[in-house]
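> sharing a model prediction with you, sequence too.
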Amino acid sequence: MKFLLFACAFLTVLSAVYGAVAIQLADPDHPGHCYSDEFGQMNYGDEKTLENCVRAFCSDDGTISLASCGLIAAPCGSIPGDLSKPYPDCCHKAKSCE
């Protein structure tokens, strides 16, 4: 029984931190800030939550890092995220097995 509880806790933590990360290189046609055709201009240090709970962060070198929640495969299911909230509060949450 202890192993089952440990496995549930481990998988819950693992599923909560497993997400996707991508980097968009700096656009040489837009120096001095970050730019993307998808969501426009961002100033260095700016952060935006995009549709589907994706976070975009503008780095000082003009690159944009994108992070998403990833998939949750929790043993006891998940609670849908609230897309009206900023990242990461908009992500799905793992249900407790208790």
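Alright, I've got the coordinates.

> drop to CA atoms for contacts and neighbour counts, all remaining ones
Noted.

> grab the most central residue of the protein for me.
Nearest to the mean C-alpha position of the chain, by C-alpha atoms, centre = their mean, lies S68 at 2.7 Å.

> structure B:
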Amino acid sequence: MCSKSNSFVAVLAFIVIMLTIKNEVHGAVFSQRAYIHPGHPGKCFNPLTYKAMLPDKEYKVKGVCAVMTCDIENLEIAIETCPVIDMPGCVEIPSDLSWSFPKCCPRYRCEDFKTGEPVIFDATSF
């Protein structure tokens, strides 16, 4: 009977940890105005990169783990970045920015509050 109780407590603790992390993960989507360039009709022109973007195609941002997408109907460029875990006991594990989004997003090493053991989380899986 005691082992069933311990198993239940362990499962309950795991669920609480996952729900806590789920509530503390914040990805960001920024938007900027897109322009129409006469030399690139039907495309968004990005004034920051001076490049034309095809609608609904994902573009990698050099040196940053993010992706840009052109919404031609709304003349908007969406920039999606990695989620961030903002939780005590968690440390960011840097990733390789040459990988495509979201694989380039960092992972996090968090300490299990009950056992003290490290647990690795991929923030994009939440």
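Here it is on my side, so go on. Here the structure is a predicted model, which is why all the values come from computation and not from measurement.

> TM-score of the superposition?
Laid over one another, the chains give 0.73 as their TM-score (TM-score structural alignment, normalised by the length of the first structure), with 97 aligned residues with a C-alpha RMSD of 2.5 Å.

> thought the residue nearest to the centre of the first structure was touching V17?
No: counting by C-alpha atoms under 8 Å, S68 of the first structure stays clear of V17, with 10.3 Å between them.

> coming back round to it: aligned partner of the residue nearest to the centre of the first structure in the second structure?
Mapped onto the second structure by TM-score structural alignment, S68 of the first structure lines up with T81.

> quick one: the helices in the first structure?
2-17 (DSSP state H).

> residue in the second structure paired with A26 of the first structure?
Using TM-score structural alignment, A26 of the first structure lines up with A34 in the second structure.

> neighbours of its match, how many?
Burial measure for A34 of the second structure: 22 neighbouring residues, criterion other C-alpha atoms under 10 Å.

> now swap in V9 of the second structure and tell me
Taking other C-alpha under 10 Å as the criterion, the count of residues near V9 of the second structure is 12.

> quick one: it from L19 of the second structure, how far?
15 Å (C-alpha to C-alpha, to the nearest Å).

> to which residue of the first structure is M68 of the second structure aligned?
Under TM-score structural alignment, M68 of the second structure pairs with A56 in the first structure.

> need the contact list for its match.
By C-alpha atoms under 8 Å, 6 or more residues apart in numbering, the contact list for A56 of the first structure reads 47-50, 64-67.

> chain neighbours aside, what residue packs nearest to it?
Excluding the flanking residues, the one nearest A56 of the first structure by C-alpha to C-alpha, 6 or more residues apart in numbering is L66, at 4.6 Å.

> could you measure from that neighbour over to S78 of the first structure?
23 Å.
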